[in-house]
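Colleague: Just the structure for this:
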Amino acid sequence: MPPRIQQQTLFTRPMVAVLLCTLNGFAGFYLLLSTVPEYAAQTSGHTAVAGIITGALMASTAELAPAGRRSQGTGWNGVATGLGGTVGTPFGVLLAHRFGYQPLFVAGTVAPLCGLLAALFIVAPRPAPVVRPRVVTGIVRPAILRPFILLTAGAMASGAVVTFLPLAAPREPLWLTPVALLLFQLGITGSRWLAGRLGDRFGNRALLLPATLTTAVGVLGATLTGDSATLLILMLVFGAGFGTLQNATLVLMLQRAGRKGFSVAGAQWNLAFDAGLGLGGFCVGIVVQSTSYSIGFAVVSGLLLMVSCIALRDVRAGGEAEGEEK
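Modeller: Here you go, the predicted model:
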């Protein structure tokens, strides 16, 4: 969807209500499906609607937050989105393991209805004049490309862990995988808030390298499914690193795009995030077929270590003023 339309029309009360009801309908249809192509088509529509909501929320948050506190604004945005994952990811796995998938799909159908209450209190910001949207071609700009690559690599690690940890970890004890995913999501949610405060105080560029390295170390926890304590600790570390990376890359892309490009930058960030999630599950799945889950997770960790040089390059790049508004 064009960023101009996204920012100017989506964050109104009627449109949010329509989008949430659409999201609710997509979740309910899972109960009626039986084949892989049907599930693939359904999931594509479901994630498309969720992506539109997330992109509009990002652009509106950037508009509403003062320039000097934009990191904190996106941090609270991350807390809001992270709370859903904190509840849904671990307890979804637990529901599926314990009761099967039908109760899970019913819960996914009911949950979006809670957002209808919040829609009553939405105040849409007045959008800035939007320049010609260049979502894909604008990524090649080095100042945007560096955080784009870092986020894509981090999202690949997240996609790999969320997809394959429930399969790689032992079924007993039953609580191990849900608790590991809960700690991962809690790490993301808490670090988004903390990264917002640190970003406004010290600059988001300084957070890129430690966030990338922490994510690379944390994902190795998925290779240690036989040691419950180490797995849980590293999943928390993994979430903290990835959450910090999310917030730092988002704010940098927004600031470098300038106020007129907030919607474009938000769309680019979502593109990196969603592409990374899909690529992580797909690529690690290919590796796992001929090797093992541990090697698949180790490959993703190695990828993050490789792209850490991009984070270092961004730190050393002194050409772009981090807080510049265009």
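Colleague: contacts, neighbours, all on C-alpha from now
Modeller: Will do.
Colleague: ok, residue 55 - contacts?
Modeller: Residue 55 is in contact with 6, 263, 266-267, 270, counting by C-alpha atoms under 8 Å, 6 or more residues apart in numbering.
Colleague: Looking at neighbours, which among those is most surrounded?
Modeller: Counting neighbours by other C-alpha atoms under 10 Å, residue 263 comes out on top of the contacts of residue 55 with 34 neighbours.
Colleague: That one against residue 5, yeah?
Modeller: No: using C-alpha atoms under 8 Å, residue 263 is not in contact with residue 5; the gap is 9.4 Å.
Colleague: mind listing what the residue nearest the centre of the chain touches?
Modeller: In the chain, the residue lying closest to the centroid (C-alpha atoms, centre = their mean) is residue 273, at 5.5 Å. Counting by C-alpha under 8 Å, 6+ apart, residue 273 touches 151-152, 155.
Colleague: Dump those into TSV; add secondary structure as well.
Modeller: Formatted as TSV, those follow (DSSP: H, G, I helix; E, B strand; the rest coil):
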residue	secondary structure
151	helix
152	helix
155	helix
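Colleague: Please give the structure of this sequence too, so both can be compared:
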Amino acid sequence: MSLPTDPDQPILRVPGIGALVWMSLCGFAGYALLLPTAPLWAIHGGADEAGAGLVNAVLMAATVAFQTTVPWALRRLGWRSTLVAGVLLLGLPSLALVLTDQLGWILAASAVRGAGFAVVTVCGATAIAELVGAARRGRAIGVYGLAVAAPQVFLTPSAAWVAESVDFRVVFVVGALPALAVPFAVALGNRLDLLTAGHADAVAPHVHDGAPAGRARMLLPLVLPSLVLLAVTTPGGALLTFAPQLGYGALVAMVGLLGLTLAAALSRWLVGGLADRFGPSRFVPPLLLLCAAALVLCGWSITGSGPGAAWLVVGMTLVGVSYGSLQNLTLVTAFAAVPDRERSVASAVWNIGFDTGTGLGSLVVGFIAAGTSFTVGLATTAALCVVVAAVASLSARTAARRAVQ
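Modeller: Reported below is the predicted structural model:
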């Protein structure tokens, strides 16, 4: 249960939001720096392409696995202890990478970092719902989204260059930045422990005693927002992974990724006010269709008869608009779909959907491209967006009819 706040108070002035923003900036800075660098470090140590690919695969697998345990940790340990453990687990293993470039050591560090990343992602999203009332939640998620996206926009494209041109160890030392977020984690944890005092189950999953039907009823409202999120993060993950392999070289890939990540960050922030004013559901189908059209443009631009590199950049930027906006809208929808006591469950399910979609984009599009082409792979993800847009539109019309009745 969130404490009431002044509805005219700027989001950044809400108690706890400042600490959340700084914790997220530090946490995602470490994540963004090591995302491209840790696999390169494995290759430096003699690993092949498959071994390097395992580095981030282990990171995401550990993240998804531990995200399911975060609601339990919040219930048993409280916010402060859970958050402090999360930022330390995410940051300190980066320093361990300085010791060796052997694959086994890197994979172990990735698994530990995944556990910390699970805490930071689930708790960050849940904290927004605890700190800010539903009427302004879209704008608050937008501010949080900027804190999450900014490090990825500015650090991910440059991390590999710094590692190879200066020294890998510089990146690894700076990659420990999440560990410096302990004071922010403590401040945020104290605020949230105060808010949830007296109702210990406020952050715990609520399931009727031993009844599978109770669990199903709790999770059912989260299916549609998770499906929408999966539909947009699958192509997003594919473009983030394969942009350098789309045929136009490193410079075009860098510009395209900059367009995608900047558009995602800005749209995730700006769409929050629209979601608060008009509700999120009306924007979902058009944004999915925009994503599908942009993916078709990307696929067409990399064919021999396509319009060229500039249109690939345009297409990736338009994908970024949908990618960022739908992250905000699906999280708003997920929180609105469950009782207050299940916010951490909604956050965990949302984050699992995000990370699963990102992983599937790399895996599925890569598999399709190996057998056919990247154009076919991107067209497949576009088709997925169209199908889910139809499902979301039908669901919205059904809900509207029920409201009238």
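Colleague: ok, back up a step: go through the contacts of residue 55 of structure 1 and flag the ones preserved in structure 2.
Modeller: With both residues aligned by TM-score structural alignment, their matches' C-alpha atoms under 8 Å, the contacts of the contacts of residue 55 of structure 1 that structure 2 also has are 263, 266-267, 270.
Colleague: wait, which of the contacts of residue 273 of structure 1 is closest to residue 88 of structure 1?
Modeller: Closest approach between the contacts of residue 273 of structure 1 and residue 88 of structure 1, by C-alpha to C-alpha: residue 155, at 17.7 Å.
Colleague: The closest one and residue 4 of structure 1: what is the separation?
Modeller: Distance, residue 155 of structure 1 to residue 4 of structure 1, using C-alpha to C-alpha, to the nearest Å: 26 Å.
Colleague: What's the match for residue 101 of structure 2 in structure 1?
Modeller: Using TM-score structural alignment, the equivalent of residue 101 of structure 2 in structure 1 is residue 33.
Colleague: So its match sits against residue 40, correct?
Modeller: No: at 10.2 Å, residue 33 of structure 1 does not count as touching residue 40 under the criterion of C-alpha under 8 Å.
Colleague: Let me see the ranges of the helices in structure 1.
Modeller: In structure 1, helices defined by DSSP state H lie at 3-9, 13-29, 36-64, 70-99, 101-110, 115-119, 142-168, 176-202, 208-219, 228-257, 262-290, 293-316, listed in chain order.
Colleague: Residue 125 of structure 1: which of those helices is closest?
Modeller: helix 36-64 (6.4 Å).
Colleague: buried ones in the closest one?
Modeller: Buried residues in helix 36-64 of structure 1, counted by 16 or more other C-alpha atoms under 10 Å: 42, 46, 49, 51-64.
Colleague: neighbour-wise, which of residue 155 and residue 4 of structure 1 wins?
Modeller: Legend: neighbour count by other C-alpha under 10 Å for residue 155 of structure 1 and residue 4, higher for residue 155 (26 against 20).
Colleague: Look up how far residue 279 of structure 2 lies from the residue opposite the more buried one in structure 2 once aligned.
Modeller: Aligning on TM-score structural alignment places residue 155 of structure 1 opposite residue 233 in structure 2. Computed as C-alpha to C-alpha, the residue 233 of structure 2 to residue 279 of structure 2 distance reads 21 Å.
Colleague: Equivalent analysis for residue 150 of structure 2, please.
Modeller: For residue 150 of structure 2 relative to residue 279 of structure 2 (C-alpha to C-alpha), the value is 26 Å.
Colleague: one step back: most widely separated two among the kept ones among the contacts of residue 55 of structure 1?
Modeller: For those, the maximum inter-member distance is 10.5 Å, found between 263 and 270 (C-alpha to C-alpha).
Colleague: related to what we said a few turns ago, I'd like the helices of structure 1 written out as CSV, with distance to residue 135 of structure 1 added.
Modeller: Listed next are the helices of structure 1 as CSV, based on distance: least, C-alpha to C-alpha, whole Å:
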stretch, distance to residue 135 of structure 1
helix 3-9, 8
helix 13-29, 22
helix 36-64, 12
helix 70-99, 20
helix 101-110, 31
helix 115-119, 28
helix 142-168, 11
helix 176-202, 24
helix 208-219, 22
helix 228-257, 11
helix 262-290, 6
helix 293-316, 21
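Colleague: so which of the ones you listed gets nearest residue 134 of structure 1?
Modeller: Closest approach to residue 134 of structure 1 among these is made by helix 262-290 (6.9 Å; C-alpha to C-alpha).
Colleague: Residue range in structure 2 corresponding to the closest one, please.
Modeller: Mapped onto structure 2 using TM-score structural alignment, helix 262-290 of structure 1 covers residues 343-371.
Colleague: What's the local residue count around residue 336 of structure 2?
Modeller: 17.
Colleague: quick one: it and residue 274 of structure 2, what's the gap?
Modeller: From residue 336 of structure 2 over to residue 274 of structure 2 (counting by C-alpha to C-alpha), the distance is 16 Å.
Colleague: and if you look at residue 35 of structure 2?
Modeller: Applying C-alpha to C-alpha to residue 35 of structure 2 and residue 274 of structure 2 gives a distance of 32 Å.
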